[in-house]
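Asker: Quick one: sequence and predicted model below, then my questions.
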Amino acid sequence: MRSPENPPAPSACLPRLFPNPRADREAPYGAPERAILSRAAFEEAMAEIGAWPGYVPTPLRSLGGLAREAGIDRLWYKDEGTRFALGSFKALGGAYAVLRLLTREVTARVPGVPVTALDLVVGRYARVTRTLTVTTATDGNHGRSVAWGAQVFGCNCVVYVPAACSAGRRAAIEAYGAKLVVVDGLYDDAVRRAARDAAAAGWFVVSDTSYTGYMDVPRDVMQGYTVMVEEAISQLPASERPTHVFVQGGVGALPAAVCGHLWESWGRQRPRFVVVEPQAADCLYQSAVAGRPMRSAGRLDTLMAGLACGEVSLLAWAILERGADDFLTIPDEGAVAAMRKLAEGRHGGRPVVAGESGVAGLAGLLCAAAHEETRRALGLMPDARVLVFGTEGATDPEVYERLVGRPPEQVAA
């Protein structure tokens, strides 16, 4: 991925759009989709995560100034920069999946006794959990969440990162007691190494991507993300719904969680759903073009490190194949420009600290709105109301300062 040492100067953001020919807005959210994500499973996740110490809904911000810049009526930004102590929506997924996995494993070893999160937190079954190890591959935020969950719920953790993962993100993972393994390769190489080592050592993989033979845990990760989506639904003005949602891609777990939850909740009345990716890491875009899961055509050398993924999650694609309306790619400078606009308070409110991967949905909207052909193709009319998810704060303060020009604490102050 591209180094943030010399970030690109903001310039014309040229988006690339592919309207999804397989999108089916009349299709019901049926049994195949509910087997992956469902409101019933969301209720279980909400009951659990909502009881964790420090849980509060993150704010939904109205960005009036940027709405005017984009030529639309409303723009809402779900700000995940204060989520628990991790500063990222990933806290809802990895840690929840660790809890679910440990609960299942302890129950299997101590049958007939219900196991709760509190039991694990206070170490009631430490003699079991201390013998278990969870592992994952990450570009930063997911690994931090898994490490945090392992520390809180009492098991061991090994996290694999690609060589380009920043020093700040590595240190943040190690701060939660995880063993860090640096893989000489990209994110997808780290995924394969983690799976291989886990199989040899008897560890449990807690990944946000799914592949053949590995489906159960990624469902839990994605279901945890729907807590954020339901919060946003409840925070919208009572008389207003978004006409569009722009969400960043990655392996697809996040957009599938947002798309699936809105699809089941609102059916045919759901917003137009746009998946946004870096031009250099476009596995979802390429999958939409081909009509089946495909690798990225790019080199994955993007500043949007959390989105530098070359392969699609199969579970995510099962929802996005018909649920996503459009796939959009943007250059890195679009994300940097969006970070700076938020930091400058260009939206009309107090400055917002947002990381380079977390602003991709917002950047996709602004890039699309700046180009008339793309604007028309997406139906971004003056009465459009858009919801985006700002999925991280400054999860690496040094990288943030290089890209924005000021440290995050100065922006927040």
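Answerer: Done, it's in.
Asker: okay, CA-based contacts and neighbour counts for the rest of this
Answerer: Will do.
Asker: okay, which residue is most central for this structure?
Answerer: Centroid-nearest residue in the chain: Leu254, 4.3 Å away (criterion: CA atoms, centre = their mean).
Asker: does that one belong to a helix or a strand, and which?
Answerer: helix 253-266 (DSSP states H and E).
Asker: list the helices and strands that helix packs on?
Answerer: Counting contacts by 3 or more CA pairs under 8 Å, 6 or more residues apart in numbering; DSSP states H and E, helix 253-266 is packed against helix 39-49, helix 216-235, strand 244-248, helix 314-323.
Asker: Would you mind giving the orientation angle of that helix with respect to strand 244-248?
Answerer: Helix 253-266 and strand 244-248 are oriented at 160 degrees to each other (axes from the mean of the first three to the mean of the last three CA atoms, to 10 degrees).
Asker: circling back to that earlier point, which of the helices and strands packed on helix 253-266 is buried the deepest?
Answerer: Of all the helices and strands packed on helix 253-266, strand 244-248 carries the top mean neighbour count, a mean of 27, counting by mean count of other CA atoms under 10 Å.
Asker: If you count contacts, what does that one end up packed against?
Answerer: Contacts defined by 3+ CA pairs under 8 Å, 6+ apart place strand 244-248 against helix 253-266, strand 272-278, helix 360-369, strand 385-390.
Asker: Which one of the ones you listed lies nearest to Ala85?
Answerer: For the helices and strands packed on strand 244-248, proximity to Ala85 was assessed by CA to CA; strand 385-390 is nearest, at 16.1 Å.
Asker: and the direction of the closest one versus that of helix 253-266, what angle?
Answerer: Counting by the same axes, to 10 degrees, strand 385-390 lies at 140 degrees to helix 253-266.
Asker: and for stretch 115-127, what are the contacting residues?
Answerer: Here stretch 115-127 makes contact (CA atoms under 8 Å, 6 or more residues apart in numbering) with Leu99, Thr103, Val106, Thr107, Val152, Phe153, Gly154, Cys155.
Asker: Excluding chain neighbours, what is closest to the third one?
Answerer: When the adjacent residues along the chain are set aside, Val106 lies closest to Val128, with 6.6 Å between them (CA to CA, 6 or more residues apart in numbering).
Asker: you'd agree that neighbour is in a strand?
Answerer: No. The assignment for Val128 (DSSP: H, G, I helix; E, B strand; the rest coil) gives helix, which keeps it out of a strand.
Asker: what's the burial count for it?
Answerer: Close neighbours of Val128, defined as other CA atoms under 10 Å, add up to 17.
Asker: repeat for the one 4 residues further on
Answerer: Here the count is done by other CA under 10 Å, and Leu132 has 19 residues near it.
Asker: biggest separation within the contacts of stretch 115-127, which pair?
Answerer: Farthest pair in the contacts of stretch 115-127 (CA to CA) is Thr107 and Val152. Separation: 18.1 Å.
Asker: ok, second structure coming up, stack it against the first:
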Amino acid sequence: MSNVFADAALRYAAGSPQTGTAAFSVLSPTDFSAAWDEITAWSGYAPTPLVSLEALASEAGVARIDYKHEGPRFGLGSFKALGGAYAAMRVLQRELSARLGTEVALADIREGKYADDCAKIVLVSATDGNHGRSLAWGCKNVGAPCRIYIHAEVSEGRAEAMRDLGAEVIRIDGDYDASVGLAREEAEANGWFVVSDTSWEGYSEPPRDVMAGYGVMTREACDALEQAPTHVFLQGGVGGLAASVAAALRQYWKEDSPRVVVVEPELAACLFESAKSQKPVAVHIEEETIMAGLSCGEPSEMAWEILAEEARDFVTIPDSIVAPTVRLLAMPENPTDKIEAGESAVAGLAAVLAAGKDTEMAQSLGLGPTSRVLLIGSEGVTDPDIFARIMAGENA
């Protein structure tokens, strides 16, 4: 294996996990169950693979690595398909129920009974790519208009994928957090509805629905495992994925729930800094990371409630180990083990491989020969041009 992992400079911050109720109260078992019942009824639903990475587990010095590969999810290429589209339906359900004065069922929205009414409700969001694609797909399925705000560094390939699903895409000059701000501002001015994966004061229902949708992925993984993992390495971003998975694992495995390690780009480490301050902290992103889906400077307050109780470790990784990790998955010794993954998908695996070359970091994370690690491979190839450059040897 390349020395790039041995040379990687990982940063570590200890969390302050504690006995609490956030994993059951912020996201309740009922929230997860409702999302499961709806999403598994969608056309094209199928569980995504849980793949054992035996050779890479050996390289990392752990007993096993199980990788939940979200590339095939609904043909959209990422786990976000579970969140944005489900949250969109829940926003429409609440608004239609209020407008029509009667309780509207998700099944009736899904089956087109309220298509004319949905066409009058505009849904908007900011995105680095995958969340917006999910929202655009969900809106297309039920006939609702969709506006997606993207920042300057979102690739044109990802923008075009959203346009192909019928979304109006608005590109701004600023970063992700600036696009979030503009989406909120224009929604408030025009009577549109924000479907965001991050929460703020007074705005919590759609982010909760987004995270509840992600629970489908976690339940599939848990049902496929013979025993609880000892560790789960989770991508950071605003914290929605990490918080959802941590809560669902706690609800499923109870006291056997795995040790939660949050992994972020060193260029966008808002959760890492929040752990150090023991409160949500925003950071200014001065340079964009290759992991576009994780380029977030401000944590979700709702997600932080869960992570403050459940996450034991916070780690940042340099961009230098991302492309090599993508190539390792795509070019294994056994061709039948090939996994084509996007840049944000491999954050957890990159951290495990680098920690395996750093005795002190491995000890800090409690990693060793009996460790069983669960990873969320959050996306497949969502931008073919970037993937092609990585496979050609570039760091994109």
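Answerer: It's in. Because the structure is predicted, anything quoted here is derived from the model rather than measured.
Asker: Please state their TM-score.
Answerer: Aligned and superposed, the two chains score 0.95 in TM-score terms (TM-score structural alignment, normalised by the length of structure 2); 391 aligned residues with a CA RMSD of 1.7 Å.
Asker: re earlier: of all the helices and strands packed on helix 253-266 of structure 1, which one comes closest to Ala343 of structure 1?
Answerer: Between Ala343 of structure 1 and these, the shortest separation by CA to CA is 19.6 Å, and it involves strand 244-248.
Asker: Residue range in structure 2 corresponding to the closest one, please.
Answerer: Mapped onto structure 2 using TM-score structural alignment, strand 244-248 of structure 1 spans residues 231-235.
Asker: cool, stretch 169-188 of structure 1 as well?
Answerer: Aligned by TM-score structural alignment, stretch 169-188 of structure 1 falls on residues 158-177 of structure 2.
Asker: Give the equivalent position in structure 2 for Ala35 of structure 1.
Answerer: Using TM-score structural alignment as the criterion, the counterpart of Ala35 of structure 1 in structure 2 is Ser25.
Asker: do the same with Asp383 of structure 1
Answerer: Using TM-score structural alignment, Asp383 of structure 1 lines up with Thr370 in structure 2.
Asker: With distance to Asp396 of structure 1 as extra columns, can I get the helices and strands packed on strand 244-248 of structure 1 in a markdown table?
Answerer: Listed next are those as a markdown table, based on distance: least, CA to CA, whole Å:
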| stretch | distance to Asp396 of structure 1 |
| --- | --- |
| helix 253-266 | 20 |
| strand 272-278 | 19 |
| helix 360-369 | 16 |
| strand 385-390 | 15 |
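Asker: of all these, which lies closest to Phe18 of structure 1?
Answerer: Distance to Phe18 of structure 1, taken as CA to CA, is lowest for strand 272-278 among these, at 9.7 Å.
Asker: Give me the residues contacting the closest one.
Answerer: Residues outside strand 272-278 of structure 1 that contact it (CA under 8 Å, 6+ apart) are 243-250, 255, 259, 284-285, 302, 304, 307-308, 323-332, 360-361, 364.
Asker: Buried by neighbour count, from these: which ones?
Answerer: Among the contacts of strand 272-278 of structure 1, the ones that count as buried by 16 or more other CA atoms under 10 Å are 243-250, 255, 259, 284-285, 302, 304, 307-308, 323-332, 360-361, 364.
Asker: what's the mean distance for the match of strand 244-248 of structure 1 versus structure 1?
Answerer: Its aligned residues in structure 1 lie a mean 0.5 Å from stretch 231-235 of structure 2 after superposition (mean CA distance after the TM-score superposition for structure 1).
Asker: Can you give the distance from that stretch to the centre of its chain?
Answerer: 11 Å (CA atoms, centre = their mean, to the nearest Å).
Asker: so what's the match of Asp383 of structure 1 up against?
Answerer: Thr370 of structure 2 neighbours (CA under 8 Å, 6+ apart): Val62, Ala63.
Asker: measure it to Asp358 of structure 2 for me?
Answerer: 17 Å (CA to CA, to the nearest Å).
Asker: and if you look at Pro299 of structure 2?
Answerer: Per CA to CA, Pro299 of structure 2 is found 28 Å from Asp358 of structure 2.
Asker: quick one: which of the two has more around it?
Answerer: Set Pro299 of structure 2 next to Asp358 and count neighbours by other CA under 10 Å: Pro299 wins out with 26 against 19.
Asker: Let's verify that one: helix, strand, or coil?
Answerer: coil.
Asker: Could you find the closest non-adjacent residue to it?
Answerer: Leaving out its chain neighbours, the residue that sits closest to Pro299 of structure 2 by CA to CA, 6+ apart is Val238, at 4.3 Å.
Asker: What about the one you found, how many residues nearby?
Answerer: Counted by other CA under 10 Å, the residues lying close to Val238 of structure 2 total 28.
Asker: My guess is it contacts Leu307. True?
Answerer: No. Using CA atoms under 8 Å, Val238 of structure 2 is not in contact with Leu307; the gap is 11.1 Å.
Asker: which ones are touching the residue nearest to Pro299 of structure 2?
Answerer: By CA under 8 Å, 6+ apart, the neighbours of Val238 of structure 2 are Asp197, Thr198, Cys270, Leu271, Leu294, Cys296, Gly297, Glu298, Pro299, Ser300, Ala303.
Asker: Next, the contact list for the first one, please.
Answerer: In this structure, Asp197 of structure 2 makes contact with Gly83, Gly84, His131, Pro206, Pro207, Arg208, Val210, Met211, Val238, Gly240, Ser300, judged by CA under 8 Å, 6+ apart.
Asker: one more time with 6 Å, if that's ok
Answerer: Pro207, Val210 (CA atoms under 6 Å, 6 or more residues apart in numbering).
Asker: Map it onto structure 1.
Answerer: Structural alignment (TM-score structural alignment) places Asp197 of structure 2 against Asp208 in structure 1.
Asker: Could you grab the helix/strand/coil label for that match?
Answerer: Once three-state DSSP is applied, Asp208 of structure 1 turns out coil.
Asker: what's the answer for Ala13 of structure 2, then?
Answerer: Here Ala13 of structure 2 is strand, with the state taken from three-state DSSP.
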